[in-house]
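>>> Show me how the following folds:
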Amino acid sequence: MPFGVDRGVPGLIVKFGDYPLHHGGVGAIRSLGRLGVPMYAITEDRYTPAAVSRYLERAFVWPTTGTEAPERLVEGLLRIGRRIGRPALLVPTDEEAAVLIAEHQAELGGGFLFPRVDSGLPRRLASKQGLHELCVKHGIASPTAVFPQSYEEVERFAATARFPVVAKNREAFVRRARPAVNGTTRIGSRDGLLRLAKEWGEHPGVILQEYLPREDAEDWIVHAYFDAESTPLALFTGVKVRSWPPHAGMTANAYVVDNPELADLAARFIKEIGFSGVIDLDLRFDRRDGQYKLLDFNPRMGAQFRLFENEAGVDVVRAMHLDLTGRRVPEGEQRAGHRYVVENIDLPALIAYRRSGYTTPHAPARASGTELAWLAGDDLRPFFTMLARFVRPGARHLYQLWRTSRRGGGTG
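Below you'll find the predicted structure:
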């Protein structure tokens, strides 16, 4: 690598909740670990893929649900920090962790390194309603949306709405309570919406959004790291080819594609809201009106971040470590045409997409290189651990995801 990192500052993967098969955490451990940075991780048990990586110094087994009181989670982080024995860079892999860090900067600042940001901003960005309001304020296109406060408001919306529509949980922290819907849910009719809304109680925690038909749209992603002045030190754009569940879930297959218009849009938005740190954006390009519409803003590292690296070898996690330890972040063009594949979910996604006939016009005909989420020649154990944990329950899990995605008419 043409740059040097501070190997005296370790990294700590922070995750809350039970999702042991997370390739993003493994990717971050490898990314910094290959540079000689000591890596630590919070894991559900000692036999997760992250826990067995050759680049991990130590796994701190700490099963959490995402429902714990913030004070307990902060104390647990501080206890881990004392066991590490020196300030460590925090790398959150979920919204709960990113928001907790932002809202407890004073308590965590002595023992850890992390980007400083307005304490309420990550929670607002992770919220579907908060994000929509920020988009409206700053002139960023997003799907038309309503936020019903009662069943009666759902009825009034249903009387005039154009179907299909999309329902999502209003707040990001669905693990803290029973979610109204299981992920992004496409609802095909007025009767289907009213039937589903009867299960939401007196105060529906949902956003009802216009449906952007996939035959007229393309899914794009932006990953970036912004410094304390909200200046991008690493910014990448790519196109999502497949996701699981189909058209609504996590990225299964994606390519790096240069998109200066999208990069400028993302940089302007981040500058205006004053965010600092790593971001993962999901946007859908609506060919009907020529606009990129922001669907999701993850104020943390995305699971597929290793798709993106510049010519100098910098990804968003490396950029964050370099910047927060006072190093210069080398510039360079992104690896256009590079491909990312998540082995355990791309095959079922491929089958589903072939049946639907959907294609991505901007995907290159041939990849310039491929990054696998799990399999790495210098770190094989996470791949085989993933297989061992995935194969038997995995088929049932994929089936449940597929069934969930079809409820109410399928995913949007």
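>>> can we go C-alpha only for contacts and neighbour counts from here?
OK.
>>> ok, now which ones touch the nearest residue to T43 once chain neighbours are set aside?
Residue nearest to T43 in three dimensions, not counting chain neighbours: V61, with 5.0 Å by C-alpha to C-alpha, 6 or more residues apart in numbering. The neighbours of V61, taking C-alpha atoms under 8 Å, 6 or more residues apart in numbering as the test, are 42-46.
>>> ok, now M250?
Under the criterion of C-alpha under 8 Å, 6+ apart, the contact partners of M250 comprise 243-244.
>>> Equivalent analysis for T67, please.
T67 makes contact with 175-177 under the criterion C-alpha under 8 Å, 6+ apart.
>>> ok, so of the residues you listed, who is nearest P20?
Distance to P20 across the contacts of T67 (C-alpha to C-alpha) is lowest for R175, with 15.1 Å.
>>> wait, that closest one sits on D94?
No. No contact is recorded between R175 and D94 when judged using C-alpha atoms under 8 Å, the distance being 11.2 Å.
>>> more crowded one of those two?
D94 (21 against 14; other C-alpha atoms under 10 Å).
>>> thought the more buried one was touching K15?
Yes. Contact status for D94 versus K15: in contact at 6.2 Å, counting by C-alpha under 8 Å.
>>> Just give the number of residues close to the nearest residue to E103 once chain neighbours are set aside.
Counting by C-alpha to C-alpha, 6+ apart, S119 is the residue found nearest to E103 once chain neighbours are left out, at 4.8 Å. Other residues within reach of S119, judged by other C-alpha under 10 Å, total 15.
>>> wait, what's in contact with S119?
Shown in contact with S119 (C-alpha under 8 Å, 6+ apart): 102-105.
>>> Which secondary structure state does it sit in?
For S119, the secondary-structure state derived from DSSP: H, G, I helix; E, B strand; the rest coil is coil.
>>> Distance check, it against L32.
Using C-alpha to C-alpha, to the nearest Å, one obtains 27 Å as the distance from S119 to L32.
>>> which SSE is G183 in?
Take DSSP states H and E as the rule and G183 turns out to sit in neither a helix nor a strand.
>>> please give me the structure for this one as well, since I'd like to look at both together:
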Amino acid sequence: MMSSHPAVVLDLSANGVGIIHALSRKGIDVYAFDTEGPYSKGKSRLATCGICPSPLNEEEELLSFLKKIAMEHDQKPVLYAGADDYVVFISKYRSVLSQYYLFLYPDHSLIMDLLDKKKTYELALKYNIPTAKTFFVENEEQLDEAITQLEFPCILKPVYGHEFRKHVNKKAIHIQNPIQLKEIYPIYRKFGELIIQEIIPGDNQCFYKVATFFDEDLELLALFTLQKNHQFPAQFGTGAHIVSKRIPDLVDAGVPLLKELALKGVSMIEYKKDPRDGQYKLIEINPRFWLTHSLTGHSGVDFAHQYYLYLTGQRPSPKINQTDGVQWIYLVRYFLTYLEKRKKGEMTLKDFFHGLRGKKVFALFALDDPMPFIRSTTSHLWNAWKRKRRSD
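Below you'll find the model as predicted:
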């Protein structure tokens, strides 16, 4: 295998560390960067890691930084991004960065539309994709009107999640009643546009993802589907325990949609199955590697490596047949989810240990690279302890 092209990964969360592990174990030289906070937790011994300027408020500095990194190598590096901020930055400066790096993204306007929950909702309507009942509110009069049509509890979500999380580290705010909504809305509105959405019933196992890798000509080079078992936080969070599972109905629905949208490169669409009508309802579409992508390599698909092979001209064969039943576990988040669900009688210790049986891959735990796991676990447990103290 030709591996003279290095890989550069922007992101040192579990997403980025998963890319590092997938590539470095194939003999590829990996360089990984992030801003100071994530770098301190995620730096890996399997890559040359460092701190980089922020894609949010140091764009020119980051552009110069990346040019310098690329010019240190004889071959163009393959550029990976594990977070929305880096995707937007790379896409925005693609004409310059493409002179130094290999990467594949859809049109910039499509990327920005998919990060905008209003535009994503409009796409769902355009393509007749079922979705949660959604309200867009710009003033108090519209808020009052929405309240008359809402069922409570409901959720308050940012239109631009990556921008909102600069100020508030939440994917969504759970709203119990109209009084709370009227009190909470102006507080969070200061940090960006918001939408109000019904809560689709069903537990964590009602969430599914379809992931694709389309090449420049929109030929499918990788396909993967999965089901969540647990997420953290349990109500509105990210994956903690996932299983590889082929869902033909979602393949039939999701793959043509992503191709129709011309989502070149790696992308993922998330659905939640509504037990009221059995419909899979759109949650979001991401034009990038997603948190649990490291499950794919252990299930016979390996998105990160397919991406590398294609961009370095090695013409990989399509990988569309996956191994089902492989589990992906973010161990500390799975444990904290267990503690949360145990209080509500939704999970027992026996259930927790049962989830550790069978073929599995851990998000961060690795004997050849132990420190990202240790630092992440310490940080999660410390933050959980601080939250408990505040609530006592």
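>>> Determine the number of other residues adjacent to the one in the first structure that sits across from Y160 of the second structure in the alignment.
For Y160 of the second structure, the equivalent position in the first structure is taken to be E171, counting by TM-score structural alignment. As a burial measure, E171 of the first structure scores 19 neighbours (other C-alpha under 10 Å).
>>> Is E171 of the first structure in contact with Q129, as I believe?
Yes. The pair formed by E171 of the first structure and Q129 meets the contact definition of C-alpha under 8 Å, at 7.4 Å.
>>> before we move on, the earlier item: of all the contacts of S119 of the first structure, which comes closest to F275 of the first structure?
A102 (11.1 Å).
>>> Would you agree the closest one falls within a helix?
Yes. When three-state DSSP is applied, A102 of the first structure is found to be in a helix.
>>> Keep only the contacts of T67 of the first structure that are still in contact in the second structure, please.
Conservation of these in the second structure, assessed by both residues aligned by TM-score structural alignment, their matches' C-alpha atoms under 8 Å: no contact is retained.
>>> Nearest to P213 of the first structure among the residues you listed?
So of the contacts of T67 of the first structure, ranked by how close each gets to P213 of the first structure (C-alpha to C-alpha), first place is R175, at 28.5 Å.
>>> what does Y121 of the second structure align to in the first structure?
Counting by TM-score structural alignment, Y121 of the second structure corresponds to H132 in the first structure.
>>> now that match: how far from R72 of the first structure?
Using C-alpha to C-alpha, one obtains 31 Å as the distance from H132 of the first structure to R72 of the first structure.
>>> Neighbour count for these two, which is higher?
Relative neighbour count places H132 above the other of H132 of the first structure and R72, with 23 against 10, counting by other C-alpha under 10 Å.
>>> how much space between that one and I207 of the first structure?
Shown here: H132 of the first structure relative to I207 of the first structure, a distance of 10 Å by C-alpha to C-alpha.
>>> Now list whatever residues contact both of those two.
The contact lists of H132 of the first structure and I207 share A145, where a contact means C-alpha under 8 Å, 6+ apart.
>>> Regarding the first structure, what is its longest strand?
As far as residue count goes, and with DSSP state E defining each element, the longest strand of the first structure is strand 232-244.
>>> post-alignment, the helix or strand that that strand is followed by versus the second structure, mean distance?
Heading C-terminal from strand 232-244 of the first structure, the first helix or strand you meet, by DSSP H and E, is strand 250-256. Per the superposition on the second structure, strand 250-256 of the first structure and its aligned residues are separated by 0.7 Å on average (mean C-alpha distance after the TM-score superposition for the first structure).
>>> What residues in the second structure pair up with the following helix or strand past strand 250-256 of the first structure?
Note on strand 250-256 of the first structure: by DSSP H and E, the next helix or strand toward the C-terminus is helix 260-273. Under TM-score structural alignment, the match for helix 260-273 of the first structure in the second structure covers residues 248-261.
>>> Quick check: buried residues in the matching stretch?
Buried positions in stretch 248-261 of the second structure, judged by neighbour count with 16 or more other C-alpha atoms under 10 Å: 250-251, 254-255, 258-259.
>>> For the stretch 251-400 of the first structure, just list every one of the helices.
Under the criterion DSSP state H, counting those that start in this stretch, helices of the stretch 251-400 of the first structure are mapped to 260-273, 316-324, 343-356, 381-406.
>>> Can you give me the buried ones in the longest one?
By neighbour count, with 16+ other C-alpha under 10 Å as the criterion, the buried positions of helix 381-406 of the first structure are 381-383, 385-387, 390, 394, 398, 401-402, 404-406.
>>> now, which of those sits nearest G192 of the first structure?
The shortest separation between G192 of the first structure and any of the buried residues of helix 381-406 of the first structure is 12.2 Å, and it belongs to R406 (by C-alpha to C-alpha).
>>> Can you tell me how far the closest one is from S189 of the first structure?
Using C-alpha to C-alpha, R406 of the first structure is found at 14 Å from S189 of the first structure.
>>> just H132 of the first structure next, same as before
Distance of H132 of the first structure to S189 of the first structure, given as C-alpha to C-alpha: 24 Å.
>>> of all the helices of the stretch 251-400 of the first structure, which lies closest to E371 of the first structure?
Shortest distance between E371 of the first structure and the helices of the stretch 251-400 of the first structure, using C-alpha to C-alpha, is found for helix 343-356: 10.4 Å.
>>> average gap between the closest one and the second structure?
Helix 343-356 of the first structure sits 1.9 Å off on average (mean C-alpha distance after the TM-score superposition for the first structure).
>>> How many residues are close by R276 of the second structure?
Taking other C-alpha under 10 Å as the criterion, the count of residues near R276 of the second structure is 9.
>>> swap in G313 of the second structure?
Applying the criterion other C-alpha under 10 Å, we find 9 residues in the vicinity of G313 of the second structure.
>>> Aligned to it, what sits in the first structure?
Matched across to the first structure, G313 of the second structure falls on G326, judged by TM-score structural alignment.
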